[in-house]
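> Pasting the sequence and the predicted model now:
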Amino acid sequence: MTAEAAGTRSDSSDHGGNEARTRRGGRWIEHWEPEDEGFWRDTGERVARRNLVFSVLSEHIGFSIWSMWSVMVLFMGPQYGIDPAGKFFLVAMPTLVGAVLRVPYTFAVALFGGRNWTVISAAMLLVPTAAAAAVMEPGTSYTTFMLVALLAGVGGGNFASSMTNINSFFPLRKKGFALGLNAGGGNIGVPVIQLLGLLVIGTAGAGHPRVVLAVYVPLIVLAAALSARFMDNLAPVTNDTGAARDAVKEPHTWVMSLLYIGTFGSFIGYSFAFGLVLQIQFARTPLQAASLTFIGPLLGSLIRPVGGRLADRFGGARITLGNFAAMGLATGVVIYASAARSLPVFLVGFIALFVLSGLGNGSTYKMIPGIFQGQALRRGLVGEAAEAHGRRLSGAAMGLIGAVGALGGLGINLAFRQSFAATGSGTPAFVSFLACYVVCAAVTWAVYLRPAARARRTAPAATVAAADGERRPVYAEV
């Protein structure tokens, strides 16, 4: 069913409060109530799923472009004159820009419309792709490489706008799986470009990095065209600067930012650094490194929707806590293997970290709307008022949380850079990552999973009445 058939899309006959919207063109949906089960069954679900499909496609390509320098550095042999520390820094630059851009990209959805901004942000990916194709050759200065790598950060911004857009399409009970699928499908862009790099190195050789970039130009054009043809804008989604200010002031925004550093920051940081670690610490050739690099990001991407589904069923906080505990164990395995220079054991531990980071990505993002919905209940709101409060603050918070979480990827690459420069090994970096996971696990338990008595002592209103009459911490259900 199309939005036109449902009678929800604006046209030239709209008047009053919708006039400003209709002047901006078609494909605007004026009425959207996903929490209404009748609306969701008759109209909403089909429209939301269609938008989800093309959102995933655009975000997928965005992640590929964001992570392309993790592949480009594998083509950079001695003739490029860049040492390992310089390569880690080069890989880190898109992470920094992508993290910063996630904040304005979040608000671009309401300013331009989710469909319109998807088209614009997809088309912008042509700039870093073309620029990289122009400079990828020996003799190019390191400064030029740095500037071009910075451009690739636009691909990282796509995640925030895509997640904010899809968050508005789905009801709370479906958000965990929908957001997990949207993010997981986007995350797969990392291993896909790494697989393409492996194919090019294995066939054309390490002297042909431009082949990788040439493949993406028509894909970018296709993603923009399909988004323009099949996606929709939601008129009820408007920028609310008050919501942004409220989200910044809300302690849970910063708590979730820390947890997202531990999950998504790990995923994107490890994805960008994996190939370099294999080359430097285990003396793998570019082809050998490329043949292994894609495995972890692929598995971590595929399992992200599972994390969202488990969070829908058991609660995001419970899954997140168990996940951080498992990440700590996997990091212990990696520390042992790194110190012992055991590649097989290292691969087992490192790939486990990818899988667990992907699982945690899904569970943490599910927590965000649940937390703000829980806040509405604490304040005595019910029904649509509670739902509106949850959507308002969770939408504003997602961009900030995604931005801070992505900075974790920058921290991982800088930690590797310093670790290898100082000791020639990644072991000290992994020890610092282990400490981070311990802190994240402790914070998850302390803020969201403490017993009811402790929760009441610190936040007396943070309880809701359960169906069986028992009072329990509302945040235990996020």
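That came through fine. Residues are numbered from 1 along each chain as shown.
> all contacts plus neighbour counts: C-alpha atoms, from now on.
Will do.
> how about the helices in the stretch 351-478 of the chain?
Per DSSP state H, counting those that start in this stretch, the stretch 351-478 of the chain carries helices over the ranges 383-423, 427-448, 452-458.
> between these, which gets nearest to Val355?
helix 427-448 (14.8 Å; CA to CA).
> can you give me the angle that closest one makes with helix 383-423?
With axes from the mean of the first three to the mean of the last three CA atoms, to 10 degrees applied, the angle from helix 427-448 to helix 383-423 works out at 160 degrees.
> which outside residues touch helix 427-448?
255, 258-259, 262, 317, 320-322, 324-325, 327-328, 331-332, 334-335, 338-339, 412, 415-416, 419, 473, 475-476 (CA atoms under 8 Å, 6 or more residues apart in numbering).
> and those residues, which are buried?
258-259, 262, 317, 320-321, 324-325, 327-328, 331-332, 334-335, 338, 412, 415-416, 419, 473, 475-476 (16 or more other CA atoms under 10 Å).
> what sits against Ala178?
Per CA under 8 Å, 6+ apart, neighbours of Ala178: Leu52, Ile166, Asn167, Phe170, Pro305, Gly308.
> What number of residues are in the vicinity of Ile346?
I think there's a mix-up here, since residue 346 is Phe and not Ile. 23 (other CA atoms under 10 Å).
> want to compare, so here's the second one:
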Amino acid sequence: MSTPAADDAHSRRRVHRSGRWIDEWNPEDAGFWQSRGRSIARRNLFWSVIAEHFGFSVWVMWSILVVKMGANSHGGPGPAGFSLTTDQQLWLVAVPSGVGAFLRLPYTFAVPTFGGRNWTIFSALLLVVPCGLMMWAVRHPELSFGSLLVIAAVAGVGGGNFASSMTNISFFFPEREKGWALGLNAAGGNLGVAVIQKLGATMIAAGTGAALGRIGLIYIPLAIIAAVGALLFMDNLSEARADYGATASAAKRGHTWVMSFLYIGTFGSFIGYSTAFPALLKNPALFDRADVALSYGFVGAFVGSLARPFGGWLGDRIGGARVTVAAFAAMTLGGLGAVASIGPKGKILDHPNFGLFFASFMLLFLASGIGNGSTYRMIPAIFARRGRELGGDETTMRRARKEAAGALGICSAVGAFGGFLVPIIYAQSNKAYRTIAPALWTYIGLFILMAVVTWWFYLRRGGLEAAGEPAPAPARELVTTTG
């Protein structure tokens, strides 16, 4: 049976490997950080953001494609030759989200197994596959809906990039700067949603199958550029070694699963609303305005992306749990506003209420973006707190960082399923009731529950305060039971 000391000695053992490997890395040492650590970390962060940004764009590219693939107002083929219903459009944007969620856990393990730089190169090049398949599919409107679902599912590989990127960057930065670094890294990726929805809308304005394929013509060379940048300028960290035991330990911590649940509400809401919003704007039961969807569908994702690093920054200063509760409260208000803008039959009552609907969704995007940053900031803080309680020596804190990296992967995978659930709930609500109001009420109830859960575990007296400050009373570590 290995001991922590033996594990630490093994992790420090120098091995000869090809590629750019750094064997000694201690960002908590102020001297090391000032002399060389910061510049190396920022260089890796920059190319991580680039690669993750393109990954997000490919992941959600179907959210803008389906706007032109829907049926016309008479139910016949649209300008691109497809005649998808609103429910089918929502399924096409949901399935890549679900696949991306499944891939996030193996992508997390890929960083310590193959190296952060090496995996960034591979995962960036992999984006060429869904782009190529999409370019072929949009030229064949005779394809069955099932075939389109399979092809769209391949775009899920872009969703896995987030987990590997965040896991990799979490090793580079000291605890005091993790919130901002992870928030910036995530925001750069999240912006890929807004960029593809705006850039894609411009490129497919003509509406033909050939025009839809232009998205692939743009992102295939961009993916190659990201891979080359990672090859030339990124590094692998020996400290980020494969440690399945640390991830297994993280999986036994109740806090890992509490945070996974909360992350469904923040990131899951962001990616789910981002992919569904253009389709909702075009929905005949609401606006039936493809022009509005193409012109303004990107704004929500843009707002949420810019808000994410601000959520991490606030979490660093006033506590991730406080920011998260406020974010869920604001999301509740946004949901109520959206419900208020919808009439009894699910139609917007008059033009002024379009403003209320749009403003309510902007609040949802803003709050979910802030919540993304604050919840993700809470995770390393929770494990750092545990490391200090267990002694706070270098070996213990390194083990805590590895557990935190494993927890980040688990939480990002579970949270991403929200991106699958949100469009599906919309689709089922629209199909059963011809209105999205029941779906909105479901989200409102979940936001309230998640705010209560955050307060119970991390803010009430006796709870573990996730800001990293001493809790008011000794916190009892939550451990899930197995077997």
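Yes, it's here. Just so it is clear, the model here is predicted, and its values are computed rather than measured.
> Of the contacts of Ala178 of the first structure, which is the most crowded?
Gly308 (32 neighbours).
> Now do the buried residues in stretch 123-130 of the first structure.
Ala123, Met124, Leu125, Leu126, Pro128, Thr129, Ala130.
> Which members of the residues you listed are positioned in helices?
Ala123, Leu126, Pro128, Thr129, Ala130 (DSSP state H).
> roughly how far apart are the third one and Ser141 of the first structure?
Put plainly, it is Pro128 of the first structure. 17 Å (CA to CA, to the nearest Å).
> Tell me the counterpart of Met61 of the second structure in the first structure.
Correspondence of Met61 of the second structure to the first structure, assessed by TM-score structural alignment: Met68.
> What count of nearby residues applies to the nearest residue in space to that match that is not next to it in sequence?
The shortest distance from Met68 of the first structure to any non-neighbouring residue, by CA to CA, 6 or more residues apart in numbering, is to Ile193 (6.8 Å). Ile193 of the first structure: 25 surrounding residues under other CA under 10 Å.
> Could you check which helix or strand contains the corresponding residue of the second structure for Ile193 of the first structure?
Matched by TM-score structural alignment, Ile193 of the first structure corresponds to Ile196 in the second structure. Here Ile196 of the second structure, judged by DSSP states H and E, is contained in helix 178-203.
> Buried residues, that helix. List them.
178-198, 200-201, 203.
> same deal with stretch 26-34 of the second structure?
Buried-residue list, stretch 26-34 of the second structure, by 16+ other CA under 10 Å: Asn26, Pro27, Trp33.
> Could you find the counterpart of the second one in the first structure?
By that I understand Pro27 of the second structure. Checking with TM-score structural alignment, Pro27 of the second structure has Pro34 as its match.
> Look at that match and give its secondary structure.
Under the three-state scheme (DSSP: H, G, I helix; E, B strand; the rest coil), Pro34 of the first structure adopts coil.
> need the contact list for it.
By CA under 8 Å, 6+ apart, the contact set of Pro34 of the first structure is Trp40, Gly44, Glu45, Phe169, Phe170, Pro171.
> Help me confirm that the second one comes into contact with Trp32.
Yes: counting by CA atoms under 8 Å, Gly44 of the first structure sits close enough to Trp32 to count as a contact (7.5 Å).
> Comparing these two, which residue is more hemmed in?
Between Gly44 of the first structure and Trp32, counted using other CA under 10 Å, the more crowded position is Gly44 (25 against 19).
> what about Glu470 of the first structure, distance to Asp312 of the first structure?
21 Å.
> do the same with Asn187 of the first structure
In terms of CA to CA, Asn187 of the first structure sits 20 Å off from Asp312 of the first structure.
> same deal with Asn18 of the first structure?
Applying CA to CA to Asn18 of the first structure and Asp312 of the first structure gives a distance of 35 Å.
> and the gap between the nearest residue to Ala247 of the first structure once chain neighbours are set aside and Leu101 of the first structure?
Counting by CA to CA, 6+ apart, Ala247 of the first structure lies nearest to Ala397, which is 5.4 Å off, once chain neighbours are set aside. Separation of Ala397 of the first structure from Leu101 of the first structure (CA to CA): 14 Å.
> May I have the secondary structure class of the counterpart of Leu147 of the first structure in the second structure?
With TM-score structural alignment as the criterion, the equivalent of Leu147 of the first structure in the second structure is Val150. Following three-state DSSP, Val150 of the second structure is assigned to helix.
> Report the contact partners of Met135 of the second structure.
So Met135 of the second structure contacts Leu212, Gly213, Arg214, Ile215, Gly216 (CA under 8 Å, 6+ apart).
> ok, 7 Å please
Gly213, Gly216 (CA atoms under 7 Å, 6 or more residues apart in numbering).
> What's the match for it in the first structure?
Match for Met135 of the second structure (TM-score structural alignment): Ala133.
> hmm, who's touching stretch 329-348 of the first structure?
Residues contacting stretch 329-348 of the first structure (CA under 7 Å, 6+ apart): Phe282, Gly349, Phe350, Ala352, Leu353, Gly426, Thr427, Phe430, Val431, Leu434.
> what's the farthest-apart pair in those?
Phe282 and Leu434 (21.1 Å).
> The two: who's more crowded?
The residue with more neighbours, out of Phe282 of the first structure and Leu434, is Leu434; 23 against 16, by other CA under 10 Å.
> Map the more buried one across to the second structure for me.
Leu434 of the first structure maps onto Ile444 in the second structure, by TM-score structural alignment.
> sorry, back to before: could you say which helix or strand holds the match of Met135 of the second structure?
Ala133 of the first structure belongs to helix 126-135, assigned by DSSP H and E.
> Report the mean deviation for that helix after fitting onto the second structure.
Following the fit onto the second structure, the mean deviation recorded for helix 126-135 of the first structure is 0.5 Å by mean CA distance after the TM-score superposition for the first structure.
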